[in-house]
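**Student:** Here's a sequence, model it:
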Amino acid sequence: MTQQLPLTLQAYDDAMQEQFNYSPDLVKKVFHIKGQEIVIHFISYQVNKETLERELLTPLMQARRPWSINDLQNRIPIAVSQVTDCMNKATQELIHGAVSIYIPGAKYTVLFSLPEQSKRQLARAETESLVFGPQIAFTESLETNLNVLRWRMDTDDLVVEKFLVGERLKSEIRLVYLKSLANDENVNAFRERIDKLEVDQIEDTSVLGQYIEDSSSTVFPQLIFTELPDRFCSSLAKGRVGVLVDKSPSALLGPMTLFSFFESTEDVYMRWNMGTFIRLLRFSAMFISIILTPMYVAALSYHYEIIPSTLLVSLGQSRSTVPFPPVFEAIMLELLIELLREAGARLPTKVGQTMGIVGGIVLGQAAVKAGFTSNILIIIVALSALASFTAPSYLMGTAVRIIRFPMILLAGFWGMIGIFFGLSFLAIHLLKQKSLGRPYLSPLYPFQAKDFNDSIFRMPFQKNTRRPVNVMPKDVERYSEAEASEHKNGESK
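**Tutor:** Prediction:
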């Protein structure tokens, strides 16, 4: 049972030791000032020792008269301090890098925050590499991430709400949005889902996203995870809501649509026609990745008539030594590609790159010579794999690769009918999905023609005058198209 203040020096020290299970890392120091005893507790590796000695221990050693609680707060030159009469509160603060000072018999203990945090410095993004635009990425330090966010968005319109989630291990979570833009329903959806969480701990932003997303049964991600502060800020400026989690190097954004996962911040930094071309290329690549290998299986299994006669001859020659049906051959090669990819990702960087390149070449050539597969299928599977890597979102690329396997099986069992059945099921499945209660297939369904400018296409800034309607921002209009045209014409004269 937690003891209540006031306590004697021995009772207070015993309570502290009991709270920390008599850990050797808990340091105790006792100062005697003109007959008065002051006891200090801190965890050795959690506090900044230089600041502790200079700003706290030195004033206490130089004291010439007994100090009161008010003296401790007013005469110790440390900005962040608080008082508490709860031992549980004191021990929690010590875990986070505080130093407790207690005068035996007092009703309160004083806590000074002196955290010594080991954190990674700001660096380039790893999972979302860019050619154009800012290169800074979020780190595992929530304080650093908030500092970068405030630096990029220096406005009092930015709202940051604090949550503590976790029954056993508390994680600090910050809900971030622009008050004048973010829809109250979106904010409340995030707030309520975070508030209702009853879990032991939140390990990472991705774990939080899985807890609060609309559907856990689909392979498609419904919320975007990003390590790029510029993408995070750009999404907030569109009216979306973001979440930051302490000790996580990525942020969470919502609500999102399917097309949001094919957008990159590079599209904005390029000229609009280049950005549109690359965005359309990504959409086409995803469709190719899903359909190309199943089309090969369906054509060879049931629909030889759709293959040009000249290509049919080379196909026959290539497959003349292959003992397996096309569906088994395709599944085997797809699994081989996935194994190489996973092995390359888990090995050290230099070894992984070599493993991916050499392993693919050696195994591919060996498989053809051994008669396990054909040259043409190797080309098709390699194209499908390359196409899936064009997705800016790692989770979306993984979802596309997973979908390819049932599509191959459907093509092997029922040919083109199986492929169309699979695509129809996929469309129905996507129509049912939501992100924070918003339609996942917007602007296709419900149809919003004006949202095409900022989702499927990347139109010129002079034409892109509206924020996405599917987000339901409080202020839809970015600026007047007529005024933008007038300013542009005036500058060109």
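
**Student:** hey, let's count contacts and neighbours off CA atoms from now on
**Tutor:** Fine.

**Student:** can you pull the contacts of Ser289?
**Tutor:** By C-alpha atoms under 8 Å, 6 or more residues apart in numbering, Ser289 lies in contact with 383-388, 400-401, 404.

**Student:** Please name the nearest non-neighbouring residue to it.
**Tutor:** Spatial nearest neighbour of Ser289, chain neighbours left out: Ser384 (4.2 Å); criterion: C-alpha to C-alpha, 6 or more residues apart in numbering.

**Student:** What residues does that neighbour make contact with?
**Tutor:** Counted by C-alpha under 8 Å, 6+ apart, Ser384 has contacts 288-290, 292-293.

**Student:** Looking at the residues you listed, which is nearest Glu55?
**Tutor:** Lowest distance from Glu55 to these (C-alpha to C-alpha) belongs to Ser289, with 61.6 Å.

**Student:** The closest one sits in which helix or strand?
**Tutor:** In this structure, Ser289 sits in helix 272-301 according to DSSP states H and E.

**Student:** What lies in contact with the helix or strand that comes right after that helix?
**Tutor:** Per DSSP H and E, helix 272-301 leads on to helix 309-318 as the next helix or strand towards the C-terminus. Helix 309-318 has contacts (C-alpha under 8 Å, 6+ apart) with 304, 374-376.

**Student:** Report the distance from helix 309-318 to the chain centre.
**Tutor:** 47 Å (C-alpha atoms, centre = their mean, to the nearest Å).

**Student:** tell me which strands and helices the lengthiest helix in the chain is in contact with?
**Tutor:** Identified as the longest helix of the chain according to DSSP state H is helix 394-432. Using 3 or more C-alpha pairs under 8 Å, 6 or more residues apart in numbering; DSSP states H and E as the contact test, the elements touching helix 394-432 are helix 272-301, helix 326-346, helix 375-388.

**Student:** Report the angle between that helix and helix 326-346.
**Tutor:** 130 degrees (axes from the mean of the first three to the mean of the last three C-alpha atoms, to 10 degrees).

**Student:** to compare against the first, here's another:
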Amino acid sequence: MWFTEKNRVDDVAKRLAHSPDFKCRRIQCKGKMVDVLFLSNLINHNYLQQNVLAFIHEQENVSIEQLARCLPIGAVHICETTDDMATYIRDGWAGIYIEKEKSGLAVKIAENIERSLEKAETESLVLGPKISFTESIDTNIRILRQNITDQKLVTEKMTIGERNKLEVRVVYIEDIADEENVQTVKQRLSELHIDEVTDSSVLAQLLDDHTYTIFPQYLLTELPDRLAYNLMNGRIGIFVDRSPTVIICPTTFFSFFETTEDIYLRWTMSTVLRAIRMLGIFFSIFLSPLYVAVITYHPEVLPSALLLTIGQSRSRVPFPPVIEALLLEFMIELLREAGARLPTKVGQTMGIVGGIVLGQAAVAAGFTSNVLIIIVALSALGSFTSPSYEMGATIRILRFPIIVLAAFLGLVGIFVGFGFLLTHLLKLTSLGRPYLSPVYPFRLADIKYALVRLPIKFYSQRPKTNRPQNSRRFSWREAAKRKDLDE
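**Tutor:** Here you go, the predicted model:
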């Protein structure tokens, strides 16, 4: 049941909690009363004056349908209820009610507050585009469309959040992305019943297949070219309004060690860099536990000269190797966390100077040995080789339980930790797809997308891991042909 004009305005004001910035402009237009409702802190007042109020004054016969057709504003929406109208006004739209008409009209005149396009902060690149996404979902969609001009690009709008409603866009290439994956994403989003979602990283946790695992199951990126590359390979992206990062799914374990630079560099260099990243991760997890295990239980595996050097280095250390290793690892994590929370320049100084000073002081005071300082430094450097911040943090945390296992069981404890870790990874899925693919289940054709990088002519097919509808990228035979102009 509809109210009178006055009651409709009062009802909208009530649903906006009688905000002091809620305004109502009443206009007399050819014998009809027109109410224009808005929140003054959210709108562009020039648009309101020139494109709404002035336009209504000039009309001979004003009606909701006529305004919806002719208003010089791109986004308009006819509202049937005051709930709908209040929602749009809360998002920076202006509401229009006309005397004796049941429907209202919402027009978008929001004053967008967003930062300018800047260089990516969390994903550094040497080659390739440097631009990153922003907190505006409209700007992000515009950036994506500049990167992908395919007419099959789909951007489906959804809304999540019971109290604080948030716009979400599911993006994919219609004839490439697997339909089952698309429907799974939509279903999980539609089944979310939560008051609010503050960021894409929070949404990724809500969509996880496995809540209690330490490993991230969806890739977060702020690079448009990385999203475009994954969409063209059959994956799905999820934009969240007010978040500068995009969720990419389904994801494999090896996706967290890939960068778009692997595409821009020659295949030989890309393969070497991927190998360095994987080796760095292995060192980061197992180097410190290996030191603890060998020094505590298996000194016989070391050459005599090296064993003598380590013995001299540890001669003044009062702690067992496990306490020594945990103390240094904790110190490194403390420096990293402090550097991340301080202003950029101060944080860099804290990380470099603090590491040198504390390391030298710890050795001089006899709290640790020189050899362990080198090992912990290598472990810390190895964790930073991961292009993904989430995976890097996961790797750093994994060191601690394996160090404890090495202290109790020696090399056997390291193998037990590795076995448990491998078993856990084999059980994980991302959007219902195997997390360790293409290693398990093994797909030889997809190894070139995970562990190595081959010449471009070998990438004529999209990775089968993503189950693309259209797996063909280009003709391998045509790519293998080379003809000069004089042939």
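
**Student:** follow-up on the earlier one: the contacts of helix 309-318 of structure 1: which two are farthest apart?
**Tutor:** Among those, Tyr304 and Asn375 lie farthest apart (C-alpha to C-alpha), at 17.9 Å.

**Student:** which of the two has more neighbours?
**Tutor:** Neighbours per residue (other C-alpha atoms under 10 Å) separate Tyr304 of structure 1 from Asn375, with Asn375 holding more: 17 against 12.

**Student:** any idea how far the aligned residue in structure 2 for that one is from Ala120 of structure 2?
**Tutor:** Residue pairing (TM-score structural alignment): Asn375 of structure 1 is matched to Asn370 of structure 2. According to C-alpha to C-alpha, to the nearest Å, Asn370 of structure 2 stands 37 Å off from Ala120 of structure 2.

**Student:** Ala54 of structure 2 too?
**Tutor:** Counting by C-alpha to C-alpha, the gap from Ala54 of structure 2 to Ala120 of structure 2 is 42 Å.

**Student:** Which of these two has more residues huddled nearby?
**Tutor:** Ala120 (19 against 12).

**Student:** wait, what's in contact with the aligned partner of that one in structure 1?
**Tutor:** For Ala120 of structure 2, the aligned residue in structure 1 is Ala125 (criterion: TM-score structural alignment). Neighbour list for Ala125 of structure 1: 135-138, 227-228 [criterion: C-alpha under 8 Å, 6+ apart].

**Student:** what about Lys29 of structure 1, which helix or strand?
**Tutor:** Per DSSP H and E: strand 26-33 holds Lys29 of structure 1.

**Student:** Look up the average distance of that strand to its aligned counterpart in structure 2.
**Tutor:** Superposing on structure 2 and averaging over aligned pairs (mean C-alpha distance after the TM-score superposition for structure 1), strand 26-33 of structure 1 comes out at 1.5 Å.

**Student:** other SSEs contacting that strand?
**Tutor:** Other helices and strands packing on strand 26-33 of structure 1, by 3+ C-alpha pairs under 8 Å, 6+ apart, are strand 36-43.

**Student:** still on that earlier bit, just the contacts of Ala125 of structure 1 now: which is nearest Lys488 of structure 1?
**Tutor:** Gln135 (29.9 Å).

**Student:** who touches that closest one in this structure?
**Tutor:** So Gln135 of structure 1 contacts 123-125, 228 (C-alpha under 8 Å, 6+ apart).

**Student:** redo that, cut-off 10 Å
**Tutor:** 122-126, 128-129, 228-230 (C-alpha atoms under 10 Å, 6 or more residues apart in numbering).

**Student:** Relative to Gln36 of structure 1, how far out is Gln92 of structure 1?
**Tutor:** For Gln92 of structure 1 relative to Gln36 of structure 1 (C-alpha to C-alpha), the value is 27 Å.

**Student:** Sorry, wrong one. I was asking about Pro59 of structure 1.
**Tutor:** 15 Å.

**Student:** the more surrounded of these two?
**Tutor:** Pro59 (15 against 12).

**Student:** Which position in structure 2 pairs with that one?
**Tutor:** Under TM-score structural alignment, Pro59 of structure 1 pairs with Phe55 in structure 2.

**Student:** Now do the contacts for the spatially closest residue to that match that is not a sequence neighbour.
**Tutor:** Once flanking residues are discounted, Phe55 of structure 2 sits nearest to Leu71: 7.2 Å by C-alpha to C-alpha, 6+ apart. The contact partners of Leu71 of structure 2, by C-alpha under 10 Å, 6+ apart, come to 51-52, 55-56, 107.

**Student:** just Glu390 of structure 2 next, same as before
**Tutor:** 201, 214-220, 256.

**Student:** Try it again at 7 Å.
**Tutor:** Pro216 (C-alpha atoms under 7 Å, 6 or more residues apart in numbering).

**Student:** ok, now how distant is it from Pro216 of structure 2?
**Tutor:** 7 Å.

**Student:** and what of Gln348 of structure 2?
**Tutor:** From Gln348 of structure 2 to Pro216 of structure 2 the distance is 27 Å (C-alpha to C-alpha).

**Student:** Comparing those two, which residue is more hemmed in?
**Tutor:** The residue with more neighbours, out of Gln348 of structure 2 and Pro216, is Pro216; 22 against 16, by other C-alpha under 10 Å.

**Student:** How about the secondary structure of the more buried one?
**Tutor:** Following DSSP: H, G, I helix; E, B strand; the rest coil, Pro216 of structure 2 is assigned to coil.

**Student:** Equivalent analysis for the one 4 residues further on, please.
**Tutor:** Here Leu220 of structure 2 takes the strand state, with states given by three-state DSSP.

**Student:** coming back round to it: of the contacts of Ser289 of structure 1, which are reproduced in structure 2?
**Tutor:** Using both residues aligned by TM-score structural alignment, their matches' C-alpha atoms under 8 Å, structure 2 keeps these contacts from those: 383-388, 400-401, 404.
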